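1. This is a predicted model, with the sequence first.
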Amino acid sequence: MSDLGDWFRSIPLITRYWFASSIAVPLLGKLGLINPMYLILWPEYFLHKFQIWRPVTATFYFPVGPGSGFLYMVNLYFLYQYSTRLETGAFDGRPADYMFMLLFNWICIVITGVIMDMQLLMIPLIMSVLYVWSS
């Protein structure tokens, strides 16, 4: 168990919390501790009923099931690999700049998600990190 703990502690700080949240939030929904309908982005509830947690939880939530488990694992791999590479490469020693880039991308994705009625924001944010890393 210490090997897993050592590996987890070796992940850069921002990526570590993002990765852990992307595992914990779907697990809470899958175990039934929180109703998954509270974790996705519904623009009507977010804009008119002041449920301000929805963009945050929609960023970390992914409905894991028999048909989507592989896609979830691939996205976790992308999150770990490319966020770690970006945080230790282009943004090495500048965690505030990396956090600002993530925040800016997240705000743009939330605005797009509200306009286009996207309910899950995990994949677009991971793909934005992959895009920034590749350019």
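-> Structure received.

2. Could you use CA atoms for every contact and neighbour count after this?
-> OK.

3. residue boundaries of the helices in the protein?
-> 2-10, 13-30, 43-48, 54-60, 69-88, 95-116, 122-134 (DSSP state H).

4. Around residue 72, count how many other residues there are.
-> Using other CA atoms under 10 Å, residue 72 has 21 other residues around it.

5. and if you look at the one 3 residues further on?
-> Burial measure for residue 75: 18 neighbouring residues, criterion other CA under 10 Å.

6. That one is in contact with residue 125, isn't it?
-> No - using CA atoms under 8 Å, residue 75 makes no contact with residue 125, being 10.3 Å away.

7. With adjacent residues omitted, what lies nearest to residue 40?
-> Spatial nearest neighbour of residue 40, excluding adjacent residues (CA to CA, 6 or more residues apart in numbering): residue 58 at 4.6 Å.

8. Presented hereafter is structure B, for comparison with structure A:
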Amino acid sequence: MAQRGLAAEFWQVPAVTRAYTAACVLTTAAVQLELISPFQLYFNPDLIFRKFQVTGQAPPGYRYCRMLEEGSFRGRTADFVFMFLFGGVLMTLFGLLASLFFLGQAFTIMLVYVWSRRNPDLRMNFFGLLNFQAPFLPWVLMAFSLLLGNSVLVDLLGIAVGHIYYFLEDVFPNQPGGKKLLLTPSFLKLIFDAPEDDPNYRPLPEEQPGMDPMDRQQ
């Protein structure tokens, strides 16, 4: 019964979050079982462009990914996928410049940043010690990472990419003279979004039993 409940819960998760989480879990499991090496997953431009290796392990940002997909991206799956693609491409380019090879944490911070800026009035608590507004969450996580002795460059990369997306999507279009610059490609809408109803469509009246359809036109 517990397995059925877990499976049911998994299939209730929105599609993009479900795929993202499954990829993270399967990748982590493969590394832990020594089926693959972490060095086969890190971002290596030489291997990508010369040997066509697909790379990129990401830690699960499940919670914020799901809240985004069920919140501000509800009914906009194609736009959500486009945010993934936009963030991934931009992060890869910045990673090349900064010589950063493990970008999973940066991607998670990007999701956290976008979610936090779209929920500015939400109060949060960190380990029961610190209360703050949601927009401070990425910076709190970065400070905690610094306390653990980790480099903050990856976190800063995620914050930077998240801010660029947030500014182009939520801020600039609402400025005087601003306009929407991030336009989701039509092929993504065709794949991920349900077709819109035609406002001019008028269904034919239901036929009564035994009536010839030609008689209804007379």
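-> Thanks, I have the structure now. The structure displayed is predicted, hence computed values, not measured ones.

9. What distance do you get for residue 3 of the first structure to residue 83 of the first structure?
-> Separation of residue 3 of the first structure from residue 83 of the first structure (CA to CA, to the nearest Å) stands at 21 Å.

10. Who has more neighbours out of the two?
-> Legend: neighbour count by other CA under 10 Å for residue 3 of the first structure and residue 83, higher for residue 83 (25 against 8).

11. corresponding residue for that one in the second structure?
-> Per TM-score structural alignment, the equivalent position to residue 83 of the first structure in the second structure is residue 65.

12. and what of residue 25 of the first structure?
-> Counting by TM-score structural alignment, residue 25 of the first structure corresponds to residue 27 in the second structure.

13. now swap in residue 41 of the first structure and tell me
-> Counting by TM-score structural alignment, residue 41 of the first structure corresponds to residue 43 in the second structure.

14. List the residues that contact its match.
-> 55, 56, 100, 101, 102, 103 (CA atoms under 8 Å, 6 or more residues apart in numbering).

15. OK, contacts around the residue mapped onto the last one from the first structure?
-> When the two structures are superposed using TM-score structural alignment, residue 103 of the second structure falls opposite residue 121 in the first structure. Contacts for residue 121 of the first structure were tallied using CA under 8 Å, 6+ apart; they are 55, 58, 59, 60, 61, 109, 110, 113.

16. now residue 34 of the first structure
-> So residue 34 of the first structure contacts residue 28 (CA under 8 Å, 6+ apart).

17. Residue 36 of the first structure is nearest to which of the helices of the first structure?
-> Among the helices of the first structure, helix 13-30 comes nearest to residue 36 of the first structure, with 5.0 Å by CA to CA.

18. what does that closest one rub up against?
-> So helix 13-30 of the first structure is in contact with 8-9, 34-36, 39, 57, 60-64, 76, 79-80, 83-84, 87, 95, 99, going by CA under 8 Å, 6+ apart.

19. And for residue 126 of the second structure, the neighbour number?
-> Residue 126 of the second structure: 11 surrounding residues under other CA under 10 Å.

20. Looking for the alignment partner of it in the first structure.
-> Checking TM-score structural alignment: residue 126 of the second structure goes with nothing.

21. Residue 116 of the second structure now?
-> Under TM-score structural alignment, residue 116 of the second structure pairs with residue 134 in the first structure.

22. again, but for residue 11 of the second structure
-> When the first structure is aligned by TM-score structural alignment, residue 11 of the second structure is paired with residue 9.

23. Run a quick neighbour tally on the residue nearest to its match when sequence neighbours are not counted.
-> Residue nearest to residue 9 of the first structure in three dimensions, not counting chain neighbours: residue 16, with 7.7 Å by CA to CA, 6+ apart. Residue 16 of the first structure is flanked by 18 other residues according to other CA under 10 Å.

24. Against residue 119 of the first structure, how distant is residue 16 of the first structure?
-> 24 Å.

25. How about residue 111 of the first structure?
-> 12 Å.

26. okay, the two: which has more neighbours?
-> The neighbour comparison of residue 111 of the first structure against residue 119 (other CA under 10 Å) goes to residue 119, with 21 against 14.
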